[in-house]
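Trainee: Structure, please.
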Amino acid sequence: MQIQGKAAIVSGGAGGLGEATVRRLVADGARVVIADLAEDRGAKLAADLGDQAVFVRTDVTDEASVAAAVAAAQELGELRVSVCAHAGPVAQQRILARDGSPMPQELFDRTLRIYLSGTFNLLRQAAAAMAAHDPMDSGVRGLIVNTASIAAFEGQVGQADYSAAKGGVVGLGLVAARDLSATGIRVVTVAPGTFYTPAFQLDEDSAQEAWGKHVPFPKRMGRADEYADLVSFLVGNDYVNGETIRIDGAQRFGLK
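Mentor: A predicted model of the protein is given here:
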């Protein structure tokens, strides 16, 4: 699929994996909506990219907010690519605390709202916009990339909410691809391992020392531009559909 002059939307586009993806899609010729809650970072990134990108403050858990971001993308051109790369708070608690009390249900529900329901909210609305366009030369109408995690497969202690949410994103991928196959919309899930992003709130050297050594090879954390490179590849290869692709340096999470 060729995206020169077409529109894209990236949730979580103001930082980390999302920012790298926005920059790569712009470099590939797309015009991009940066859909995020981080107004300062989003506005700065849009200013850096000129008329190739706009920032739209977006809450992925809110139907009207996502609808506004999708509409903004449609104003930039035909929406052909949607990338769900947003992040949010997680519980980081065991199901039972040391005193025997259970994890608060609200913490579990909050994580699912952001990571799973938020992903579906963007997927369904972006798909509706893509389906209204004529197919491109290859017959494809668009590509939706959802972001899971290798925690979907090897959840660690204290990750019940996050692993469940990301496991749901993995489970959504194939059925969404099948649901949308009649419209010519592809759905691919990317499951990153340990990537260095600002969310670590550490300088990169310290983060690499703490987490990079656990990756078999390359023995380092992933770089955001490597995730963006994969998205760019997926845009260009119409035969990749309904798949979950791990990008993790052969890492497999252990117990902790």
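Trainee: going forward, measure contacts and count neighbours with C-alpha atoms only.
Mentor: Fine.
Trainee: Can you give me the buried ones in stretch 246-256?
Mentor: For stretch 246-256, the neighbour count (16 or more other CA atoms under 10 Å) marks Arg246, Ile247, Asp248, Gly249, Gln251, Arg252, Phe253 as buried.
Trainee: Can you name the residues that contact Glu39?
Mentor: Phe55, Arg57 (CA atoms under 8 Å, 6 or more residues apart in numbering).
Trainee: hmm, back to that, switch the buried residues of stretch 246-256 over to TSV; also include distance to Gly15 and secondary structure.
Mentor: Below are the buried residues of stretch 246-256 laid out as TSV (distance: CA to CA, whole Å; DSSP: H, G, I helix; E, B strand; the rest coil):
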residue	distance to Gly15	secondary structure
Arg246	21	strand
Ile247	19	strand
Asp248	20	coil
Gly249	22	coil
Gln251	24	coil
Arg252	25	coil
Phe253	24	coil
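Trainee: For the comparison step, fold the sequence that follows:
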Amino acid sequence: MKLDGCTAVVTGGASGLGEATARALAAEGVKVAIFDLNAEKGEALAREIGGASFTVDITSDTSVDEGFAQARATLGQERILVNCAGRGNTFKTAQRDRESGAISHFPIDQFEKIVLLNLVGTFRCIAKSAAGMMTLDPLNEDGERGVIVSTASVAAVDGQAGQAAYASSKAGIVGLTLPIARDLRREGIRVNAILPGIMDTPLFATAKPELRKQLGDSVPFPRRLGHAEEFASLAVEMCRNSYFNGEHVRLDGAIRM
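Mentor: Now for the predicted structure:
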């Protein structure tokens, strides 16, 4: 798909993987709308890359509807959606305190929050963006109208202790990818997902050097944390390559956690 001149929406676009993706798309001549709760960072980045920023909570139907309406009025209907908004938490399903012996379980409201953000929020943006893309004329003889890229995680297939909410929400994104690609096949809208490993994002910015080294050394090759720009490069290629459809791809340096 020819990217130059297209409009993209990047959720979670003010920092981390989303910021790198917004920058990479803008470098390809794409008009980028940033959806993020951090208005200050989003607006600063938008000014830098010549895009626009909107304060959007992807767990809210109203907020997402308003965000898309504002972005489309400002930059035009998007042909590209990259879903980077999300977060994790760490609780064991049930556990016993080593000192007191007290038994506790995963706070159910915290499980729900992660699933509503990572999985339902991602699907909310996909469904609303796809409906908008369907109003566009095809770009080429294949009938291509647009492309959607979502962020899952290696935890989707290799979740660790304490990651029940995060891993299941990211596994849901993997599970969505192929059915949605098939749902939208007649409309010329492609759907893919990236499963990043341990990436050097703001989450690890304040981590102790010894922890960062330990995490980097756990990666077979290259022995380091992944760069956000490497994620962005793959996201851009998924947008550009018209035969890339219905795929979920690891980006993890061969780590199997």
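Trainee: Quick check: the alignment partner in the first structure of His105 of the second structure vs Thr244 of the first structure, distance?
Mentor: In the first structure, the residue matched to His105 of the second structure (TM-score structural alignment) is Pro102. Distance from Pro102 of the first structure to Thr244 of the first structure, counting by CA to CA, to the nearest Å: 32 Å.
Trainee: Same drill for the two, tell me which one is more crowded.
Mentor: Ranked by neighbour count (other CA atoms under 10 Å), Pro102 of the first structure and Thr244 place Thr244 first, with 22 against 12.
Trainee: what residue of the second structure matches up with the more buried one?
Mentor: Correspondence of Thr244 of the first structure to the second structure, assessed by TM-score structural alignment: His248.
Trainee: Leu180 of the first structure now?
Mentor: The pairwise alignment with the second structure assigns Leu180 of the first structure to Leu184, based on TM-score structural alignment.
Trainee: Spit out the contact partners of the closest residue to that match other than its chain neighbours.
Mentor: What sits nearest to Leu184 of the second structure in space, not counting adjacent residues and going by CA to CA, 6 or more residues apart in numbering, is Arg190, at 7.2 Å. With contact set as CA under 8 Å, 6+ apart, Arg190 of the second structure has these partners: Gly146, Val147, Ile148, Ala181, Leu184, Ser242, Phe244, Asn245, Gly246.
Trainee: Wait, a strand at Arg190 of the second structure?
Mentor: Yes - Arg190 of the second structure forms part of a strand when assessed by DSSP: H, G, I helix; E, B strand; the rest coil.
Trainee: Roughly how far does the most centrally placed residue in the second structure sit from Leu139 of the second structure?
Mentor: For the second structure, Cys84 is the residue whose C-alpha lies nearest the centre (CA atoms, centre = their mean; 2.3 Å). The gap separating Cys84 of the second structure from Leu139 of the second structure is 25 Å, by CA to CA.
Trainee: ok, now Thr11 of the second structure?
Mentor: Distance from Thr11 of the second structure to Leu139 of the second structure, by CA to CA: 24 Å.
Trainee: and those two? which has more neighbours close in?
Mentor: Using other CA under 10 Å as the criterion, Thr11 of the second structure and Leu139 rank with Thr11 on top: 29 against 14.
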